[in-house]
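K.L.:
missing the sequence, but the structure's below:
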């Protein structure tokens, strides 16, 4: 990825999808370079592992900080995140 898409507090509440179109959570907090996502409780272990969200595999339902570099795009109606290698 060449640049990090702009994200700010107006993006709080947007759903978060992976690049395959699976809804993985919702943005709960944006502050500077920090973005927190509340994982979708229906998120499968396979998708969680692909995203590098190992905390989900332990049954945690806490909000999770994501790296700005994992954000593929910020759209009007969603945020798209890539895998752990993004």
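P.N.:
That came through, no problem. On a predicted model such as this, the values are computed, not experimentally measured, just so you know.

K.L.:
CA atoms for contacts and neighbours, from now on please.
P.N.:
OK.

K.L.:
start to end distance for stretch 3-19?
P.N.:
17 Å (CA to CA, to the nearest Å).

K.L.:
residue 36: neighbouring residues, count only.
P.N.:
Neighbour count of residue 36, defined by other CA atoms under 10 Å: 19.

K.L.:
can you tell me the SS state at it?
P.N.:
Using DSSP: H, G, I helix; E, B strand; the rest coil, the structure places residue 36 in strand.

K.L.:
try it against this one:
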């Protein structure tokens, strides 16, 4: 399944499968969310999502990595 991201998803919290906040959607561009990571985000979570070091302050999150989208948050797959 591939979630469809829209501009309405900007500003939503991004949470892992345990409900822990890992970041906030800054922008949506071409169906990809650009997520500003939570300052306490561990390297293990970043590695799980394939978010190595980024050139800027955000990381890309595409629809294939998303489990669910609600009115207030986006849950990523484990």
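P.N.:
Here it is on my side, so go on. The structure presented is a predicted model; accordingly, all values stated were derived computationally and were not measured.

K.L.:
against structure 1, where does stretch 29-43 of structure 2 fall?
P.N.:
Here stretch 29-43 of structure 2 aligns to structure 1 at residues 31-45, judged by TM-score structural alignment.

K.L.:
so who does the residue of structure 2 positioned farthest from its centre touch?
P.N.:
Largest separation from the mean C-alpha position in structure 2: residue 55, at 16.6 Å (CA atoms, centre = their mean). Taking CA atoms under 8 Å, 6 or more residues apart in numbering as the definition of contact, residue 55 of structure 2 has no neighbours.

K.L.:
and the helices in structure 1?
P.N.:
Taking DSSP state H as the criterion, structure 1 carries its helices at 45-51, 54-57.

K.L.:
circling back to that earlier point, how far does the match of stretch 29-43 of structure 2 sit from the chain's center?
P.N.:
When C-alpha coordinates are averaged (CA atoms, centre = their mean, to the nearest Å), stretch 31-45 of structure 1 and its chain have centres 5 Å apart.

K.L.:
which residues are in contact with residue 4 of structure 2?
P.N.:
31, 63.
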